[in-house]
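Asks: I would like the atomic coordinates for the input below:
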Amino acid sequence: MKGKSRRRAARKQRQKQARLAEAAPFDVHTLTVLDSLTAMEKLIQSFTPSDDPAASIGATIDEAVNQLVADVRQFDTLRLVEVARLMFLPSSFGGPPVSALDAVAAHVELLALIALAAEGPNGFSGSGSNLSTTEFVPAAKSQLDHLMHLSQLRVMATTKPTDKLAMISTYVRGNEVWMRSTSYADVAEATVHSLFEDCPEVRQALLADLGFSAADVLAVLQSCHDIQIAKLNTRMQAMFESVDIAMNSTTETGPDPVLRDAAQEQFSAMWEPAIETVTAGIEEIAAATGQPADRVSAIVDQFRLDLGTSTPAEVTDDFMAGRNPLRTHPVLVHDSGRIMLPHSALIAGAIKENFEEHLKSSPVWETYRKHRGDLLESRTRAALEKVLPGASHRGGTERFEYFIPATPKEQTAGDPAKYTKRVEGDHLFLLDDVAIVVEDKANALSALSRGGKVNRIRTDLTSIISKAAEQAGRLRDLIEGDGGVRVEGEGWVDLTHIREIHTITVSLDDLSSVATATAEFVRAGLLAPENICWTVSIHDLELITELIDRPAEFLLYLRRRRNPQVTVLYSAPDELDLFLYFFESGLWVEPDPDQERAAFPFLPEPKPAQRRRYRGQARSLITSRTDPLDRWHDAKLNGADASALKPTMVEAPLAPLADLLHTQGVYGWLSIGATLLSGAFEAQRKLAGSAQRLLSEPRSDGQGRSLTWPVTGTVEPAEGWLLVWATHPPHESLAKAHKRLAGYLKAKKHQLSLPRAVAFLYDEATRQLQHVQYDSDIGPLPDELKPWLGSLQPPEAMHPIRQSARGRRRRKAKRVAR
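Replies: So this is what the prediction gives:
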């Protein structure tokens, strides 16, 4: 009967949770993804009966493009683009930017490209339509959605099942279609300024060749954007004011006819604008920037879009394949000579790609490449030093060369003093028992890769990701195998104390969802499963290190992020989405319980529920998590919204202890802190109360008390820990207490075959933390400590604390200065 009661209670609890889940509002980002998937499913079903689905899809695409062409030819293109900007792009109407799921830059761009390609030989005809622009554009969005889904479906239909790079190619192409810049505009533009303005030789070469610098282009294009926004605001203000006046004039007979007509006219001017009110003139930009008109004209000529003889079908195919001409030439020029930007997110990328393409044939190309690499290295070092305070550093802009075996014979001999091949590393950070190996890659994906050329994708990603992982892994293997490394000019660097090594690749360009597809890189043979490197852009790395409140959070993220199973079970469009999900829920992957027990034999036989939980893990799509981050960044930049708080990690009861270890400079504080933060909320709460429980119930015989927990939750024996809380009774000398604790720690660690252990000793008189004992010795147990083994509790009596997902409890929102 008791069994039935328990099952009935468990069933009721599951039903309650299901009802709560049904009642919970959906994330709007999730709804958007579901809507897109539903539309794709319907399309797939419609083409299933076809003998040649790819041909049928192609014919349907042609029909969709032809329909759009017939429609857009009725409108002036730039006026059409302006209305699309208003309806598709997020706007704030005076406040901080608002994230809108329907506001997708790709829709504006594709509509602009089709309209421009559809123009007759006389340019912007705008022949007239029975529909207004504001009536047509919402319908056009549905047509564009349909066209984009068809194009995605054609890629699926034509992809070879045996192509191991198919998914990565899809990610690359998807980035080019949907993502404009995962970096904030101010950050991306600052990088462009540093790349092309901070190196005098490069700047002078651009001035001599083109007649303008990167700063000039930034000023001109940003001014064009600002003028467009100012004119929009003017139209909007005039509309609001006229409507307000008309409403205030209302009497019993209705509003004043003259004022009503004036309001109607202003409303039309807002949504059916004249070309002068949606574009910028050369003289306007010259006046706003203080630059000569001829220089402004030269910049416009360099960045103007020219589709040549491309047809609407060709520009659509190119756009959906990742070949978007607006990426490098975002300026739309009207036949009157006035100009427009589809949106400002194109500015930084266009300047970088345009200038780099020019410099490749310039004598200063190598100078630029070195400057670009030095810039990345210096910024990588600065970012990581924020979250690795006190770490020693080798590399960066200073040469860091070390020796590796030049031949199999040297490798077999294993004598580091006789290695003869000298290689260069980018960064080596050492902080107590933790080593961070970093490789910088300043080169970017080529235009051919972004256009979906599989062979070029393999070449580029091998250069950026695979080689970096191999180079970082090479140094990691030396540290693990030889216990150190021989450094040019320094000699032998002993690293036998290192117990944890992480490898990172930092790219100058944003790789977006490509960088989050670690599992696909392994599947395609671009990464080895045993050599997973965290690949991150410098912009994301800098932002992540700014969001981190304590260094232990960063190390824990590295541990979780580099788990080979993370990107098997979690799919995210962007690195920041993964990171913010880590802040929320820990980015946890349930380990195989049988492999976990093989790694830690003292664990009991896995229960059926554990195996079911492991097998039941399903791939999760992490939708956008960056809305709060966007608000915080905007508030920090513009000082607008004081209520926009910086995203922080979910509440961690052991965080104060991790902070105390850092403040006191305890050896191993970083790795200990990350381990303390690795448990779920309830587990941490239990551990956090351990000291007070021990101190509140001292032993009657005057001996100290202790509580011991192994930490598992991994399939790697090297990642296990032993945590001990202990008390120091008043009569015992401090030296004796330290010796007792050190002996117990070493013996217990040896008994359980755990590589690292830490004990927290609390004074019973003051009730304060008195001493932290860290032990990472992996040698044999000293003879004098072997008698301890007989007095220890047997391994099977231990109750391990598993590293786990975080609880959902959040910190209460506080308005605090950070």
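Asks: going forward, measure contacts between C-alpha atoms and count neighbours the same way
Replies: OK.
Asks: show me where the stretch 201-350 of the chain has strands.
Replies: With DSSP state E, counting those that start in this stretch as the criterion, the stretch 201-350 of the chain has strands at 332-333, 339-340.
Asks: tell me which of these is the most buried.
Replies: When you average the neighbours per residue for each of the strands of the stretch 201-350 of the chain (mean count of other C-alpha atoms under 10 Å), strand 339-340 leads with a mean of 24.
Asks: any idea how far that strand is from the chain center?
Replies: Once both centres are worked out by C-alpha atoms, centre = their mean, to the nearest Å, strand 339-340 turns out to sit 32 Å from its chain's centre.
Asks: so what secondary structure elements neighbour it?
Replies: Counting contacts by 3 or more C-alpha pairs under 8 Å, 6 or more residues apart in numbering; DSSP states H and E, strand 339-340 is packed against helix 214-248, strand 332-333.
Asks: can you check which of the ones you listed gets nearest to residue 379?
Replies: Among the helices and strands packed on strand 339-340, the nearest to residue 379 by C-alpha to C-alpha is helix 214-248 (20.1 Å).
Asks: tell me the helices and strands packed up against that closest one.
Replies: Where contact means 3+ C-alpha pairs under 8 Å, 6+ apart, helix 214-248 is packed against helix 185-197, helix 257-271, helix 282-289, helix 293-303, strand 339-340, helix 347-359.
Asks: ok, which of the ones you listed comes nearest residue 695?
Replies: helix 185-197 (51.2 Å).
Asks: so what's residue 383 up against?
Replies: When contacts are counted by C-alpha atoms under 8 Å, 6 or more residues apart in numbering, residue 383 touches 541-542, 545.
Asks: JSON lines for the residues you listed, including neighbour count and secondary structure?
Replies: What follows is the contacts of residue 383, written out as JSON lines (neighbours: other C-alpha atoms under 10 Å; DSSP: H, G, I helix; E, B strand; the rest coil):
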{"residue": "541", "neighbour count": "20", "secondary structure": "helix"}
{"residue": "542", "neighbour count": "17", "secondary structure": "helix"}
{"residue": "545", "neighbour count": "20", "secondary structure": "helix"}
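Asks: quick one on the thing from earlier: most packed of the helices and strands packed on strand 339-340?
Replies: strand 332-333 comes out most buried of the helices and strands packed on strand 339-340 by mean count of other C-alpha under 10 Å, with a mean of 22.
Asks: one more, for comparison:
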Amino acid sequence: MSKQQRKRTAKRKKRERAARRVHTSVDQFPSTSVLLDSAVRLDSYLALSGDPAAVVPLARQRLDDAVEKIAAAVAHVDTFDVLEAVKLRASLVDPETYRESEHGATVAMIELTALILASRGARPGTTPPGDVEPNPSEVIGALQAHLQNLMDAGQVLNMFSVDRDDALHRISFGTRLREVAVRNSSYPHMVEDTLTALFDEPAVEAACRSVLGCTVSDIRTVFAVLQRLTADSWTNNLDALERLAGLADSGVTDLSASDLEQARRLLGRLAVGPGANAMHTPETLAAAVDLDVRTIATVLDLFSTPMSVRPPVDAVLEFFEGKSPFRTRPVLATPEGEYTVVHHALLVPAIRERVEDALRHDTDAWNIYSKHRGAYLEAEAARLITVHLPGCAQHLGFEYFVPARDTERHPASYTKLVEGDGLLLLDDIAIIIEAKAVALRPRSRTGDPLRLRQDLRRIVTDAADQGDRLRRRIFHDRGLRLRDETWLDLTTIREIHTVAVSLEDLSGIATITSELVTSGLLTTDDLPWTVSLHDLRIISELIDRPAELLLYLRRRTEPDTTRRFHAVDELDFFLHFLAAQLYVEPDPDEVHDALPQLGAPRTRDRRRHRRQGLELLTSLTDPLDAWYFHELGIRATPIDKPRMKANLAMLNLIDELAERRDSGWLALTATLLHLDESAQRHCATAGTRLAAQTRADGLPHSQAIPMGTRRGDSVLLVLMTTAPAISTKASQQRLREYTTAKKHQLQLDRGFGLLYDSKGRLISTFYDNRTPGPDPVLDALCSRIPLKGPEAFQGFPPHRRRTRSSRKRR
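Replies: Now for the predicted structure:
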């Protein structure tokens, strides 16, 4: 192959990749935080109006003007041509440079364009003056500014439609805003995996075929061919142009009339009539795939929105109310039976909701599917969590007894049988899984307060109540009486977390726990972590060590977390956490009230607490998108996976403790990871420093570090070395006795002891998680060591043996 031929081949392949990217790139980009900078938009409206009361009419006027200008701009152009030209410009996003914060809002603008086009009821445009054929590419330039103005006006109208003094109305606002601005809330490969798990089971397939006339596998096949044929059409046209250009480059000047006609037709199809590349019928699809025309027509009917004459402004206003028909019917259909995809990002996400809506009309089919769906969600949620809990015990889909009335006070007398979705046990930690497969109803998605409250009770409140019911039995009864009358002993459990997993994406709802509390949907007692299955999968794939999971559960369920941090997306919370953040400085006076034995509040502690303000977490997922795109082969440039920011020596210590798996290792490693940077450095190197002192004087050395913010999370960490003249067994005994006595003296919840040799190597650990309280035996141990008893620290601080780094945590 000559150099010129190789150059032409490389150019052709580059064009082919670009053409395919036109209709394959958009649906790879999740857009979970594509909310516009509404504060800036609002400021501009207030500045122009000079009066807050005038903002709504001003926004409505601008919305009407923008719709009118868009409709006028496209009036003389074919609907499919305009839509394809808009998609072409919007979707030419290079995966190497994609940023959700910059490119995520484009699909919503495509949807608005399609709504305005569909409202004229027919595909062809009107005849332009002078019979001059309009060029869609020239129209698109004028559309961009009008579409941006339309989005701004619609968002401002939404902002002023909410009662800011009502917590549920604020949640409703977030729900509606999400429906308007968020598209593709999960990575497509995860959605595909979920569809396979939910609908490829034989009994479910049979139910779908009976009710819908097709299976989800058929639907996915039709969607795939819709995308492939459109991309192939663009590629073939570009290849043909490349061939003609190659002839010209080679010096052939005497092109045939047919070649010239082909070139004119191709150029017209690419520039003037691009809609032909994306126009399909059941017959053209059937010729490209092994499905009959009837099945393909069934699929298209299920997922298509017909063009219908109506005022375009009505369709736009409904869009901003969260009522876009394209969310579940993303194929635009003409009266003549022609179809085009509004944008491919909506195809796969539309499948589950649309199919579930159809199955609900058949009781038998729905029962088959819903039972399978619930079992899958429970099992998958447990799998994503247990992968980070090596050696944990699992109890899934179990039944246990609870008291039916107040007179039933002992487990043997309980008569009410209830179900638990999942219970994971490791060391003294329990993780309750509550799986909620129910979906938000369409009215809830529009922010209807009554419907939204009802749905959130079924998803969020019920999960919290059921988790709390199990938690109470564990802490009160120290075990569970199971259906088969066996006893599950849980006397060792000291820490419990509830994870409520939903198939529904609850962006903008589950991330505002404080508002759910204010609205009465949750209480501050033992808040659950509510998360969608796909977000849980992403977080599971990002976690490198078990301590990260447990620490995130501790931080994420702190009542003050969503008062201190606001985010639309759960992943923004998690990525902020990985960056060594998502920490709320506790009120030092409240800490002192709960744990006076840790010392009186200091001025700098109060100052740090006062300086905390509300922090808005804007989209942090750009590095995450880039990493996934490279992992999936979409992006060529490699990028590091987002990882926990922490002291390297501390991470090495945590990994060593996790590998040893001594008693209490999980709680200990999460506690160590919780320390701030200076405290991590201090604790990670303490063994080496103490060992150096031991080598210098031949004596054992130790340091005790108490910490905590309230009853239930207080901890004593003891670091100790063994001297060469003392046996390891005797040093281990000394570590156990001192840690136990000191923990009892300070009345803390947990005590961790680490024993190092004279070279600074960790040789033994000890864990004491006995519940604090009066204990004559431990009083005697304190006297023998000797240490003052617990009574010495009632109401005044103990002798300070800690540094600032032992107080402040990350």
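Asks: fetch the TM-score of the aligned pair.
Replies: Here the TM-score for the pair of chains, by TM-score structural alignment, normalised by the length of structure 2, is 0.87; 759 aligned residues with a C-alpha RMSD of 3.2 Å.
Asks: ok, back up a step: output the helices and strands packed on helix 214-248 of structure 1 as JSON lines; include the columns distance to residue 225 of structure 1.
Replies: Rendered in JSON lines, the data for those read as follows (distance: least, C-alpha to C-alpha, whole Å):
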{"stretch": "helix 185-197", "distance to residue 225 of structure 1": "13"}
{"stretch": "helix 257-271", "distance to residue 225 of structure 1": "18"}
{"stretch": "helix 282-289", "distance to residue 225 of structure 1": "10"}
{"stretch": "helix 293-303", "distance to residue 225 of structure 1": "13"}
{"stretch": "strand 339-340", "distance to residue 225 of structure 1": "8"}
{"stretch": "helix 347-359", "distance to residue 225 of structure 1": "10"}
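Asks: let me know which of these is tucked in deepest.
Replies: Comparing these by mean count of other C-alpha under 10 Å gives strand 339-340 as most buried, with a mean of 24.
Asks: so that strand matches what in structure 2?
Replies: Alignment note (TM-score structural alignment): strand 339-340 of structure 1 is matched to residues 339-340 of structure 2.
Asks: ok, residues contacting that stretch?
Replies: 80, 278-281, 304, 331-333.
Asks: how does it look with 6 Å?
Replies: 278-280, 331-333 (C-alpha atoms under 6 Å, 6 or more residues apart in numbering).
Asks: on that earlier part again, mind putting the strands of the stretch 201-350 of structure 1 in TSV, distance to residue 270 of structure 1 included?
Replies: Shown next, in TSV, are the strands of the stretch 201-350 of structure 1 (distance: least, C-alpha to C-alpha, whole Å):
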stretch	distance to residue 270 of structure 1
strand 332-333	21
strand 339-340	17
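Asks: any idea which of the contacts of residue 383 of structure 1 is closest to residue 498 of structure 1?
Replies: Out of the contacts of residue 383 of structure 1, the member with the shortest distance to residue 498 of structure 1 (by C-alpha to C-alpha) is residue 545, at 23.0 Å.
Asks: map that closest one onto structure 2.
Replies: In structure 2, residue 545 of structure 1 lands on residue 540 (TM-score structural alignment).
Asks: any figure for the gap between its match and residue 110 of structure 2?
Replies: Taking C-alpha to C-alpha, to the nearest Å as the measure, residue 540 of structure 2 falls 33 Å from residue 110 of structure 2.
Asks: mind checking how far residue 567 of structure 1 is from residue 228 of structure 1?
Replies: Counting by C-alpha to C-alpha, the gap from residue 567 of structure 1 to residue 228 of structure 1 is 41 Å.
Asks: apologies, that question was intended for residue 37 of structure 1.
Replies: Distance, residue 37 of structure 1 to residue 228 of structure 1, using C-alpha to C-alpha: 35 Å.
Asks: residue 510 of structure 1 now?
Replies: 27 Å.
Asks: which residues does the residue nearest the centre of structure 2 contact?
Replies: Nearest residue to the geometric centre of structure 2 (C-alpha atoms, centre = their mean): residue 535, 3.4 Å. Contacts for residue 535 of structure 2 (C-alpha under 6 Å, 6+ apart) come out as none.
Asks: and the gap between it and residue 645 of structure 2?
Replies: Separation of residue 535 of structure 2 from residue 645 of structure 2 (C-alpha to C-alpha) stands at 20 Å.
Asks: also residue 117 of structure 2?
Replies: 49 Å.
Asks: neighbour count for the two, which is higher?
Replies: residue 117 (28 against 14; other C-alpha atoms under 10 Å).
Asks: how about that one, what does it touch?
Replies: Listed by C-alpha under 6 Å, 6+ apart, the contact partners of residue 117 of structure 2 are residue 79.
Asks: and it, what helix or strand is that in?
Replies: Using DSSP states H and E, residue 117 of structure 2 sits within helix 106-118.
Asks: so how far is that helix off the chain centroid?
Replies: Using C-alpha atoms, centre = their mean, the offset of helix 106-118 of structure 2 from its chain centre is 26 Å.
Asks: and stretch 359-374 of structure 1, what's buried?
Replies: 359, 362, 364-365, 368-369, 371-374 (16 or more other C-alpha atoms under 10 Å).
Asks: so which residues of the stretch 1-150 of structure 2 form helices?
Replies: Counting by DSSP state H, counting those that start in this stretch, the segments of the stretch 1-150 of structure 2 that form helices are 3-24, 38-49, 55-74, 79-91, 100-103, 106-118, 136-159.
Asks: kindly reformat those as a markdown table containing distance to residue 395 of structure 2.
Replies: As requested, those are exported to a markdown table (distance: least, C-alpha to C-alpha, whole Å):
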| stretch | distance to residue 395 of structure 2 |
| --- | --- |
| helix 3-24 | 42 |
| helix 38-49 | 46 |
| helix 55-74 | 54 |
| helix 79-91 | 46 |
| helix 100-103 | 39 |
| helix 106-118 | 43 |
| helix 136-159 | 45 |
